[in-house]
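Asks: pasting the structure only:
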């Protein structure tokens, strides 16, 4: 059975849900108890996607550049984990694992970081994520036609900082930085581009993201949080560099003590910097995504345990058909907190 290659669409949303629950329960301490803690989610995902950058074997060959790739579907295990240590004052915590941020490029990252309470609700958080070989893949030359495209690692490393509930207000500010490296970058070689044109297609570079969100409503277990995000991709190739502007809206609802729901809707617009020499025009993208999550705490009265069900849909439109994409996924999992 084929593996589902778009797990980031699901796992990042589940982690964001964990973060939302934690933020909503903030009471002047970063955690209720001092000492070590461990959170683990085990589950499975099933989904389908269509993208020229999907590295599924069924998508290795494209006959031309006037389509958005072959559809691929399959299943994959979901394993999310975080180890943390809370100091005796319960205002400082260090952590290692997968956090809710998907840092600039939308990928799950394994991070090492620290969270510090700086007010009754206000938190400062700093995290670093290293390069992990094999964690993410792409095609060496996505524009090769008629033959199987070869995979290569797409590594990134960087850091993020967040100030949640700034000065004990509903405002949260975030900044993330990532340096991206395509191990064997050969974009445009098979198309016959000259050296200068190939340089325009280089995907290595630096990514910056700034976001602001505000807890606009929080009553009777229901919250509404709008978010604005700006991302700058400063890549080696001008055709791949872009400025992106996004608006997101998250609503959560907790009821009957054990039930939790979350819906997150996001729209993003990307404006690219330079002309794409393969398609002879400048790329422009519009992305839409929606994630819906249901969680149930303490099933069968098992303490520190929750079950989750999540559905995810993402659609990327572009003025160049090659860059259009679509994905749909479903995750079921059991989370346990030690």
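Replies: Received the coordinates, thanks. Quantities reported herein were computed from a predicted structural model and do not represent experimental measurements.

Asks: hey, let's count contacts and neighbours off CA atoms from now on
Replies: Fine.

Asks: Residue 142 contacts residue 55, doesn't it?
Replies: No: checked against CA atoms under 8 Å, the pair residue 142 and residue 55 is beyond contact range at 9.8 Å.

Asks: Have a look at these two and say which one is more surrounded.
Replies: residue 142 (26 against 21; other CA atoms under 10 Å).

Asks: Tell me which helix or strand the more buried one sits in.
Replies: For residue 142, there is no host helix or strand (DSSP states H and E).

Asks: Equivalent analysis for residue 120, please.
Replies: Residue 120 is part of no helix or strand when elements are defined by DSSP H and E.

Asks: residue boundaries of the helices in the protein?
Replies: Using DSSP state H, the helices of the chain run over 8-24, 195-200.

Asks: Comparing those helices, which comes out most buried?
Replies: Stretch with highest mean neighbour count among the helices of the chain: helix 8-24 (a mean of 19; mean count of other CA atoms under 10 Å).

Asks: how far away is the residue lying closest to residue 173 once chain neighbours are set aside from residue 115?
Replies: Among residues not flanking residue 173 along the chain, residue 212 sits closest, at 4.7 Å (CA to CA, 6 or more residues apart in numbering). Going from residue 212 to residue 115 by CA to CA, to the nearest Å gives 18 Å.

Asks: So which of the two has more stuff around it?
Replies: More crowded of residue 212 and residue 115, by other CA under 10 Å: residue 115, with 20 against 17.

Asks: put this beside the first:
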């Protein structure tokens, strides 16, 4: 799933740094801990040990508690504070529900523009070695990594672009083995690499709120032709600052088209995904300097022409963050 990872709200209001400065010189950042729960309906959720009933049916709902840390550490330097190295999860990403751990370098130029290059290290997860099995299934590790280039406020304009290249690998990939067909295994191989592009425009409604429409495109080239796909999406985000309160609300839609027929189900997969995500931050909670109360809520639905790939996810969380 793309979204619903623990988040804090992005502070989009100016913090008083000078033209071209990325931040005040030295170390800065935020650290956060959040607790919550998620409810998931997905045939790829490894918390459900067995697939019950017919294969081409939706998954049963599974609920689990979540407790995890988040944050980012930055070091700003240079004569005009135009240089910055960073490690962690950026507030801008997680304000709309995206969780990406990255390490990189950012360079400020012009009045408001900046260019950042980063590496997103391999993050391990779990999936099924062969998801097309009824009864008990075998778990496999899945890992992915990426490189990213982000140009914010291009030439001091309101336009930004975010580009990426990523790889994904399933350890012991064995999709389709239950069909006893070598050709099926080859067509369903999920290992591969992809490209990502996001184009956005930021419009200030007033001194305390902004709206940001964006368009995304993803292309994934899998070793198995039936798993290769193209994704076209759009997103609209609204962010509001009032006194010590910060709000962010985003909604998105994406269409995923696969390249060839899935031999398990006898048709080419097509998905439609809708999601909404909200985040809230109460700065200086209880009068505590540098501390904030955070809350998030998100809901995502994927509707596919193959019932097996239908998914739903609900996530709620609350936590505290410390800024320095």
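Replies: Perfect, thanks for sending it. The structure displayed is predicted, hence computed values, not measured ones.

Asks: list the contacts for whichever residue in the first structure pairs up with residue 297 of the second structure?
Replies: Using TM-score structural alignment, the equivalent of residue 297 of the second structure in the first structure is residue 311. When the contact criterion is CA atoms under 8 Å, 6 or more residues apart in numbering, the partners of residue 311 of the first structure are 10, 291, 292, 293, 328, 329, 330, 331.

Asks: Just among those residues, which is most surrounded?
Replies: Tallying neighbours with other CA under 10 Å puts residue 10 at the head of the contacts of residue 311 of the first structure, with 25 neighbours.

Asks: My guess is that one contacts residue 329. True?
Replies: Yes: between residue 10 of the first structure and residue 329 there is a contact at 7.1 Å, judged by CA under 8 Å.

Asks: Between the two, which contacts overlap?
Replies: Here residue 10 of the first structure and residue 329 share the contacting residues 311, 312, scored by CA under 8 Å, 6+ apart.

Asks: of all the contacts of residue 311 of the first structure, which two lie farthest apart?
Replies: With CA to CA as the measure, no two of the contacts of residue 311 of the first structure lie farther apart than 293 and 328, at 14.0 Å.

Asks: what does stretch 156-169 of the first structure rub up against?
Replies: 103, 119-132, 171-181.

Asks: circling back to that earlier point, which ones are touching the residue nearest to residue 173 of the first structure?
Replies: Neighbouring residues of residue 212 of the first structure by CA under 8 Å, 6+ apart: 171, 172, 173, 174, 227, 228, 229.

Asks: Looking for the alignment partner of it in the second structure.
Replies: Using TM-score structural alignment, residue 212 of the first structure sits opposite residue 199 in the second structure.

Asks: Residue 76 of the first structure now?
Replies: For residue 76 of the first structure, the aligned residue in the second structure is residue 66 (criterion: TM-score structural alignment).

Asks: quick one on the thing from earlier: report the buried members of the contacts of stretch 156-169 of the first structure.
Replies: 103, 119, 121-129, 131, 171-181 (16 or more other CA atoms under 10 Å).

Asks: What about those, which are in strands?
Replies: Using DSSP state E, the subset of these located in strands is 123-129, 171-181.

Asks: Find the residue at the geometric middle of the second structure.
Replies: residue 98 (3.0 Å; CA atoms, centre = their mean).

Asks: Now do the contacts for residue 155 of the first structure.
Replies: By CA under 8 Å, 6+ apart, residue 155 of the first structure lies in contact with 131, 132, 133, 134, 135, 136, 180, 181, 182, 183.

Asks: Return the distance of stretch 110-121 of the second structure from the chain's centre.
Replies: 18 Å (CA atoms, centre = their mean, to the nearest Å).

Asks: which residues of the first structure does it align to?
Replies: Going by TM-score structural alignment, stretch 110-121 of the second structure lines up with residues 119-130 of the first structure.

Asks: ok, the contacts of residue 311 of the first structure vs residue 279 of the first structure, which is closest?
Replies: Nearest to residue 279 of the first structure out of the contacts of residue 311 of the first structure is residue 328 (CA to CA; 27.8 Å).
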